[in-house]
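*Asks:* predicted model and sequence follow; I will ask about them next.
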Amino acid sequence: MADVNRGNRPLSPHLQIYRPQLTSITSILTRITGNALIVASILIVWWFLAAATGPDYFAVADGVLRSWFGKLVFFGSVWAVWYHFLAGIRHLIYDSGRGLDIETAEKLGWTCIIGSVLLTVITFVIL
């Protein structure tokens, strides 16, 4: 039997030498924005249910959504929608078999990040 010293080895050596890449970060960010949009959707549904329930309960929900916290959530949600949209287009490009080389994949990643910020600013300028 092999002499294996299990006590002195790290559990995940790849985590010590792995350097996050733009493509992995943007992929993880796509998942995070998708889940964050669920939270924003729940707040919107809560606001609608409060409106249907009565004026007192609606005042509470409306006060939360109009507070700095609500504005921050919705600002982040607008960015998340744009980012998730652009990342979806990026994945459609990947699914067609294009853009899979490292240089193009990084360009598409930066396009998602910069494009989502620009589209968010444009959205708030228009509104």
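*Replies:* Alright, I've got the coordinates. All values derive from a computational prediction rather than experimental measurement.
*Asks:* hey, let's count contacts and neighbours off CA atoms from now on
*Replies:* Noted.
*Asks:* give me the residue at the spatial middle of this structure.
*Replies:* By Cα atoms, centre = their mean, the chain has its centre lying nearest to residue 33, at 1.8 Å.
*Asks:* my guess is it meets residue 82, correct?
*Replies:* No: shown here, residue 33 and residue 82 do not form a contact pair, counting by Cα atoms under 8 Å, at 9.6 Å.
*Asks:* what ranges do the helices span in the chain?
*Replies:* Here the chain has its helices, by DSSP state H, at 14-17, 22-53, 55-65, 68-95, 102-126.
*Asks:* which one of those lies nearest to residue 2?
*Replies:* Across those, residue 2 has its closest neighbour in helix 14-17 (22.9 Å, Cα to Cα).
*Asks:* below is an additional structure, to be compared with the one above:
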Amino acid sequence: MSDPREAGMIGRRTDGKIVRRPLSPHLQVYDMMQMTSATSIMHRITGCAWAGGTLLLIWWLMAAATGEVAFARVQWFMSSWLGLLILFGLTATAWYHTLAGIRHLAWDAGYGFDIPSVYRTGRMLVIGTVALTVLTWIFAVIFWG
């Protein structure tokens, strides 16, 4: 006797190929080139990166509270090429995660669910991240450089 739940386990990918669905979502069911999948996965990745950035902030604050030598070490690292690269990445992470969060708030309010809106806001999300990251660093160089 077959299990009636089996019918719900068969699906189609965006290219029409028939696939057997896993019991829970997994990377094999996502089309990575699809805007919705890419922005969703990036939102999760930037959330994790943001947590790592918080650890960097804690290191900086602890060094500032500890004394001049510890603070000088952190400042040296932050001003090295690797530190600046990490800070640039964290700036992009912060902007992406913030803009994606605003997009999710709009979805929570019931706006922007139609496919053209999802793709339009996805493109706006990527363009906004790049523009705001570059703008942030231009201001940083002008005012603190």
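*Replies:* Looks like it arrived, so ask away. In this text, all values refer to a predicted model and were calculated from it rather than measured experimentally.
*Asks:* can you find the partner of the residue nearest to the centre of the first structure in the second structure?
*Replies:* If you follow residue 33 of the first structure across to the second structure using TM-score structural alignment, you land on residue 46.
*Asks:* one step back: so which of the helices of the first structure is the most surrounded?
*Replies:* helix 68-95 (a mean of 17; mean count of other Cα atoms under 10 Å).
*Asks:* if I look at the equivalent of residue 37 of the second structure over in the first structure, how far off is residue 53 of the first structure?
*Replies:* When the first structure is aligned by TM-score structural alignment, residue 37 of the second structure is paired with residue 24. Relative to residue 53 of the first structure, residue 24 of the first structure is positioned 44 Å away (Cα to Cα, to the nearest Å).
*Asks:* do residue 61 of the first structure as well
*Replies:* Counting by Cα to Cα, the separation of residue 61 of the first structure from residue 53 of the first structure is 11 Å.
*Asks:* go on, residue 90 of the first structure?
*Replies:* 42 Å.
*Asks:* then residue 113 of the first structure?
*Replies:* As for residue 113 of the first structure, its distance to residue 53 of the first structure is 40 Å (criterion: Cα to Cα).
*Asks:* which residue packs closest to the match of residue 33 of the first structure, ignoring adjacent ones?
*Replies:* Nearest non-adjacent residue to residue 46 of the second structure, counting by Cα to Cα, 6 or more residues apart in numbering: residue 93, 5.3 Å away.
*Asks:* identify the residue of the first structure aligned to that neighbour.
*Replies:* Superposed on the first structure with TM-score structural alignment, residue 93 of the second structure falls opposite residue 80.
*Asks:* what do you get for residue 122 of the second structure?
*Replies:* Residue 122 of the second structure maps onto residue 109 in the first structure, by TM-score structural alignment.
*Asks:* before we move on, what about residue 65 of the second structure?
*Replies:* Aligning on TM-score structural alignment places residue 65 of the second structure opposite residue 52 in the first structure.
*Asks:* who's in contact with its match?
*Replies:* Residues near residue 52 of the first structure by Cα atoms under 8 Å, 6 or more residues apart in numbering: residue 58.
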